[in-house]
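Colleague: Got a predicted model here, sequence first, then my questions.
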Amino acid sequence: MISVGIIGASGYTGAELLRICSKHPNFEVKTAVASTYAGTAISDVHVHLSPEFPEMLFEDKDSAPLSECEIIFTGLPHGASQKVIPEFLETAKLIVDLGADFRLKNAETYKQWYEEDHIVPELLDSASYGLPELFRDGLENSSLVAAPGCYPTAASLALAPFIRAGAIESDEIIVDAASGASGAGKNPQPNSLFCTIDENFAAYGLLSHRHTPEIEQALSTGSN
């Protein structure tokens, strides 16, 4: 069995990671890190996972046996993964980051869109973009994989065939996409509460969405 550690296991992404890993025939979840809930049963936070994790507790990162894990998944907000991942590059065979910290190859582009400096820019070029339909060759021997964002996944897979065929001009593309409220994360915000969003539809991030450079990067490098 392949030992797996999940950092950021209490959020929506973490819950899905736990669920998927529990069903994988070759994976064994060795530790689930969620510092806010350290010492709390996974089944108390993710009730639907009670059958899969009836007794396992969330752990704090500093005390969790992450150095013993062959694969580590991180499901953290942007800015957080880059502070954690370098610590485990030598011990883990593979790290998969589901956040945004290693998706962009250019540190200046990251700073422009995420409004903060990247603290390990030297790792950006070595991270593989986890969209196998367009970047399979770069994934085979990678030790750090950046899982793509939701809109970049949908837009890149839909547009790449047309760009490859020269059927559309890249400067005339409009991506009109919508996502559910879970994409905003688990922390409560006024604009994501049920009373605000029920039967409602709102535009956000027009001309300034952080997935814009990721889509541009994927289509410019993965469509040849």
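Modeller: On my side now, so go ahead.
Colleague: alpha carbons only for contacts and neighbour counts from here, please
Modeller: OK.
Colleague: Against Ala9, how distant is the most centrally placed residue in the chain?
Modeller: By C-alpha atoms, centre = their mean, the chain has its centre lying nearest to Leu98, at 1.5 Å. Using C-alpha to C-alpha, to the nearest Å, one gets 12 Å for the distance from Leu98 to Ala9.
Colleague: For the helix or strand where Arg19 lies, what is the distance to the chain centroid?
Modeller: Arg19 is part of helix 12-23, with elements assigned from DSSP states H and E. Relative to its chain's centre, helix 12-23 lies at 13 Å (C-alpha atoms, centre = their mean, to the nearest Å).
Colleague: who touches both of Leu98 and Ala9?
Modeller: The overlap between the contact sets of Leu98 and Ala9 (C-alpha atoms under 8 Å, 6 or more residues apart in numbering) consists of Gly75.
Colleague: So Asp137 belongs to a helix, correct?
Modeller: Yes: applying DSSP: H, G, I helix; E, B strand; the rest coil, one finds Asp137 inside a helix.
Colleague: now it: how far from Cys21?
Modeller: Taking C-alpha to C-alpha, one finds Asp137 at 24 Å from Cys21.
Colleague: hold the first one in mind and look at this next one:
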Amino acid sequence: MADSAAPHDIGNSEAVAAPKNNAGAAHGAARIGIVGASGYTGAELLRLAAAHPSFDVVAVSGDTQAGAAVRDLYPSLAADYGDLRYCAYDPAIFVGLDVVFLGLPHMASAPVVADLYKRVGCVVDLGSDFRLVDAALYPQWYGAEHPLPELLGEIPYGLPELGREALRGAAGVAVPGCYPTAAALALAPFARGGFISTSGVVIDAASGVSGAGRAPKPATTFSTVDEDFVAYGLLDHRHTPEIEQATGCQVLFTPHLAPMVRGILATCYARPREGMTTDDALGVLADFYSDEPFVVIHRDAPHTKATLGANTCHLSARVDPRTGWLVVLSAIDNLVKGASGGAVQCANIALGLPETAGLPTTGLMP
């Protein structure tokens, strides 16, 4: 989710682990593996899987942590994964599993997808490798030709609220980035309904430092981030084409790093159809998401902390009659709805499980 000049990327995971001794798993449980399980998204996948009624984690990898116990790296997981250890990635460990999640850096997932696609029930990639349909965009935004362009478009984009049917029975899923998740859920109802001009849309979004991943970086140390607020990726952040693809809008996207651990707040500006009021805008959101269990619409401005630990997106909107702008605000937990929770939601759909299984909707307060 980030570039080298900026500190935001959900895919800075690394790892694979030995099979978990889970003799108490329910009959018929889905056998789960995680490649890149030592990063923050991998740890979040393990947390969510521990509460999932149908998931049995049998293999986790993390090359730089191979041999280490999960509980030593993440004591918060000790109660559920006391015997689990990371192992070096070997495709033979994962072939035949029901779902394999990939929590790897940008452009690192494709070789693993080549190993596992259609050799497991579903490969759910939390990285950027299969999000963009147009292969020509990868050299421009990621600095490399795509190694498997034939799979672009075949592996569906995994934002269920905007494209659920393509995920049913899918052999692979490309989980959106965290910023695109927040922005697309805010803007898509208005763009798809013809309620806004789709050109000249502006998105200012701020994220917590966990989006930069577990690996230490000079720009994300406590002494750098604390008491600071900074924009990065000016004019060229990698999520720009993904947001445009997901929303159908031309966007000017500016991400910011906020001095908090989790959360994204996206403030999106667009020119609405003439005569739109704030009540109209809130009605557009309420109608579009009326049957969605993970979307909350409220007149008050959303708080990132309201989403902490939950797979929810909180939305609100205003129309300013003075300037003529529509403002749509979106809050998510970047590690849950913006990454691992969204991935579990997609896996549930792909496997034919209840979509809400194992996914919390209540945030942690205070």
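Modeller: Perfect, thanks for sending it. All of these numbers come straight from a predicted model, not from anything done at the bench.
Colleague: Near Ile163 of structure 2, how many other residues are there?
Modeller: Just to correct that, residue 163 of structure 2 is Gly rather than Ile. Look at Gly163 of structure 2: counted by other C-alpha atoms under 10 Å, it has 12 neighbours.
Colleague: distance from stretch 180-188 of structure 2 to structure 1 after superposition?
Modeller: Stretch 180-188 of structure 2 differs from its equivalent in structure 1 by a mean of 0.7 Å after superposition (mean C-alpha distance after the TM-score superposition for structure 1).
Colleague: what comes into contact with that stretch?
Modeller: 159, 161-162, 203, 239, 242-243, 246-248, 264-266, 268, 313, 315, 328-332, 337-338.
Colleague: So which of those residues sit within strands?
Modeller: Counting by DSSP state E, the contacts of stretch 180-188 of structure 2 place 203, 264-266, 268, 313, 315, 328-332 in strands.
Colleague: now the helices for structure 1?
Modeller: 12-23, 42-45, 81-84, 107-114, 132-135, 150-164, 194-197, 212-221 (DSSP state H).
Colleague: what residue of structure 1 matches up with Tyr138 of structure 2?
Modeller: Counting by TM-score structural alignment, Tyr138 of structure 2 corresponds to Tyr110 in structure 1.
Colleague: I figured its match hits His118, correct?
Modeller: Yes: judged on C-alpha atoms under 8 Å, Tyr110 of structure 1 makes contact with His118 at a distance of 7.0 Å.
Colleague: State the span of structure 2 onto which stretch 158-178 of structure 1 is aligned.
Modeller: Under TM-score structural alignment, the match for stretch 158-178 of structure 1 is residues 186-206.
Colleague: gap between the two ends of that stretch?
Modeller: Note: stretch 186-206 of structure 2 ends 15 Å apart using C-alpha to C-alpha.
Colleague: Buried residues, it. List them.
Modeller: For stretch 186-206 of structure 2, the buried set under the neighbour-count rule, 16 or more other C-alpha atoms under 10 Å, comprises 186-191, 195-196, 198, 201-206.
Colleague: One more: stretch 43-63 of structure 1?
Modeller: Neighbour-count burial for stretch 43-63 of structure 1 [16+ other C-alpha under 10 Å]: 43, 45-46, 49, 53, 56-61.
Colleague: How about stretch 199-209 of structure 1?
Modeller: Applying 16+ other C-alpha under 10 Å to stretch 199-209 of structure 1 flags no residue as buried.
Colleague: Could you give the residue range in structure 2 aligned to that stretch?
Modeller: On structure 2, the counterpart of stretch 199-209 of structure 1 by TM-score structural alignment is residues 227-237.
Colleague: Over to stretch 45-58 of structure 1?
Modeller: Using TM-score structural alignment, stretch 45-58 of structure 1 pairs with 73-86 in structure 2.
Colleague: Figure out how far the matching stretch is from the centre of its chain.
Modeller: Centre-to-centre, stretch 73-86 of structure 2 and its host chain are 23 Å apart (C-alpha atoms, centre = their mean).
Colleague: Straight-line length of it, end to end?
Modeller: Using C-alpha to C-alpha, the end-to-end distance of stretch 73-86 of structure 2 comes to 10 Å.
Colleague: can you list contacts of it?
Modeller: Stretch 73-86 of structure 2 has contacts (C-alpha under 8 Å, 6+ apart) with 15-21, 37-38, 43, 46-47, 50, 60-63, 65-72.
Colleague: out of these, which are inside strands?
Modeller: Using DSSP E, the contacts of stretch 73-86 of structure 2 in strands are 16-17, 60-61.
Colleague: Closest one to Val284 of structure 2 out of these, please.
Modeller: Val60 (42.0 Å; C-alpha to C-alpha).
Colleague: Looking at structure 1, name the residue matched to that closest one.
Modeller: Per TM-score structural alignment, Val60 of structure 2 is aligned with Ala32.
Colleague: Leaving out the residues flanking it, which one is nearest to its match?
Modeller: Leaving out its chain neighbours, the residue that sits closest to Ala32 of structure 1 by C-alpha to C-alpha, 6 or more residues apart in numbering is Ile6, at 4.9 Å.
Colleague: May I have the residues that are in contact with the one you found?
Modeller: Contacts of Ile6 of structure 1 by C-alpha under 8 Å, 6+ apart are 14, 17-18, 29, 31-33, 72-75.
Colleague: For those residues, which single residue is the most surrounded?
Modeller: That'd be Ala32 among those, by other C-alpha under 10 Å, with 30 neighbours.
Colleague: Wait, that one touches Gly5, no?
Modeller: Yes: using C-alpha under 8 Å, Ala32 of structure 1 is in contact with Gly5, at 5.9 Å.
Colleague: and the aligned partner of Ser3 of structure 1 in structure 2, what is it in contact with?
Modeller: Correspondence of Ser3 of structure 1 to structure 2, assessed by TM-score structural alignment: Arg31. Contact partners of Arg31 of structure 2, counting by C-alpha under 8 Å, 6+ apart, are 55-58, 97-99.
Colleague: mind checking what Ser128 of structure 2 lines up with in structure 1?
Modeller: Ser128 of structure 2 maps onto Ala100 in structure 1, by TM-score structural alignment.
Colleague: Spatially nearest residue to its match, not counting backbone neighbours?
Modeller: His78 (5.3 Å).
Colleague: got the contact list for the one you found?
Modeller: 99-101.
Colleague: can you pick the most crowded of the residues you listed?
Modeller: Neighbour max across those (other C-alpha under 10 Å) = Asp101, 26 neighbours.
Colleague: correct me, but that one touches Gln82?
Modeller: Yes: between Asp101 of structure 1 and Gln82 there is a contact under C-alpha under 8 Å: 6.2 Å.
Colleague: what do those two both touch?
Modeller: Joint contacts of Asp101 of structure 1 and Gln82 (C-alpha under 8 Å, 6+ apart) are His118.
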